[in-house]
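Colleague: show me how the following folds:
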Amino acid sequence: MNKYLLIALLSMAALVSCLVLKHERDGLIGSLEASNARVAQLESDATSAALALQARDALDKKQYEEMTNAKNENEGLRAQLSAGTKRLLVRANCPKQLPTVAGTTSVDDGAEPALTAAAGQDYLRLREQIIVTEAQLAGLKEYIRQVVQVVK
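Modeller: Okay, here's the model as predicted:
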C-alpha cells in the first residue's frame, strides 16, 4: 500500500506541475500576443508619423518656393522703381491750400502727387512683410488641412 500511495502522490505532483506549467504557458502566450499587438500599433504610429512628416516637408517646400517667388517679384519691382522703368500709382487728393500771406499768385499744384523716396521704400517693405505673412498663413492653413486633419 505504501508503494501505491507513493505512486499516487507522485502522479498528483506531476499533475499539479503540469497544471502550473500550462497556466504559466498560457500567461506567457497572452503576454506575447499583447506585446505583438503593441508592436503593431507602434509600427502603425511610426508609419503615420513618417507620412505626416513627408506631407509637412512637401508643403513647406511648396510654400517656401511660393514665398521666394513673391519676394523675387518684389525685389524686381524695387529695382524697376529705382531705375525709373516703373512707377507707383498713388491715388491722392491734394487739397488746395490757401496762402497764409497775401502775395503774388503762383501755381503750387503743377506737379503730380508722388511718394518720397522713404515712403516708397516703406511701401516696398510693407509689401514684402505682407507677402511673408500671407505665405505663412497659407502654409499654416494647408498644414492643418493636409497634415493635422489627416493624422487625426
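
Colleague: can we go C-alpha only for contacts and neighbour counts from here?
Modeller: Fine.

Colleague: helix or strand: which one has Cys18?
Modeller: Per DSSP states H and E: Cys18 is located in helix 2-83.

Colleague: after that helix, next one along is what?
Modeller: The helix or strand immediately downstream of helix 2-83 is helix 117-143, counting by DSSP H and E.

Colleague: Gln63: what's it in contact with?
Modeller: 135-136, 138-139 (C-alpha atoms under 8 Å, 6 or more residues apart in numbering).

Colleague: here's the other one to compare against:
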Amino acid sequence: MTKYLLIALFAVAAVLGGLVLKSNRDALLREVDQANTQVAQLERRAQQATQALQARDELDKQRFQEMSDAKNQIDTLRDQLAVGTKRVLVRASCPAAVPAATSTTSMDDGAEPALTAHARQDYLRLREQIVTTEAQLAGLQDYIRQVVQGVK
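Modeller: A predicted model of the protein is given here:
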C-alpha cells in the first residue's frame, strides 16, 4: 500500500508541477504578446516619424529653392537697375502748395521722378525681406498642414 501511496503522491506532485509550469508558460506567452504589440507600435511610430521628417525635408527643399530663385531675381533686378536696363516706377506728384516761380522758369522739374541710389537699395532690401518672410510663412503653414496635422 505504501507503494501505491508513493505513486499517488508522485502523480499528484507531477500534476501540480505540470500546472505550475503551464501557468508560468501562459504568463510568459502573455508577456511575449504584449512585447510584440509594443514593438509593432514603436515600429509604426518610428515609420510615422520618418515620414514626417521626409515630408519636412521635402518642404524645406522646395521652399528654399523658391526663396533662392526669388533672391536671384532680386539680385538680377539689382544688377539691371545698376546698369540702367531696368527702372523702378515711382508714382509721385507735386503737392499743390508749391509756390509759383515769379522769375525765370526752368526745366529742372521736367524730369521724371526717380529714386535716389540709397532709396533704391532700401527698396531692393525691403523686397528681399518680403520674399524671405513670405517664403518662411508659407513653409511654416505647409509644415503645419502636411506634417503636424498629417501625422495624427
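
Colleague: picking that back up, give me the mean deviation of the helix holding Cys18 of the first structure from the second structure.
Modeller: Following superposition, helix 2-83 of the first structure is found to deviate from the second structure by 1.0 Å on average (mean C-alpha distance after the TM-score superposition for the first structure).

Colleague: which ones are touching the residue positioned nearest the centre of the second structure?
Modeller: Geometric centre of the second structure, nearest residue: Tyr143, 3.9 Å, by C-alpha atoms, centre = their mean. The contact partners of Tyr143 of the second structure, taken as C-alpha under 8 Å, 6+ apart, are 56, 59.

Colleague: please apply the same query to Ala92 of the second structure.
Modeller: Contacts for Ala92 of the second structure were tallied using C-alpha under 8 Å, 6+ apart; they are Pro113.

Colleague: helix 117-143 and the helix holding Cys18 of the first structure, what's the angle between them?
Modeller: Relative orientation of helix 2-83 of the first structure and helix 117-143, computed by axes from the mean of the first three to the mean of the last three C-alpha atoms, to 10 degrees: 150 degrees.

Colleague: burial of Ala55 of the first structure, as a residue count?
Modeller: 16 (other C-alpha atoms under 10 Å).

Colleague: what's near enough to touch the residue nearest to it when sequence neighbours are not counted?
Modeller: Spatial nearest neighbour of Ala55 of the first structure, chain neighbours left out: Val147 (6.4 Å); criterion: C-alpha to C-alpha, 6 or more residues apart in numbering. Listed by C-alpha under 8 Å, 6+ apart, the contact set of Val147 of the first structure reads 52, 55-56.

Colleague: and Val147 of the first structure, how far is that from Ala8 of the first structure?
Modeller: Val147 of the first structure is 69 Å from Ala8 of the first structure, where distance means C-alpha to C-alpha, to the nearest Å.

Colleague: now do Ala37 of the first structure
Modeller: 43 Å.

Colleague: in the first structure, point out the residues matching stretch 13-30 of the second structure.
Modeller: The aligned range for stretch 13-30 of the second structure in the first structure is 13-30, by TM-score structural alignment.

Colleague: buried ones in the matching stretch?
Modeller: Under the neighbour-count criterion of 16 or more other C-alpha atoms under 10 Å, stretch 13-30 of the first structure has nothing buried.
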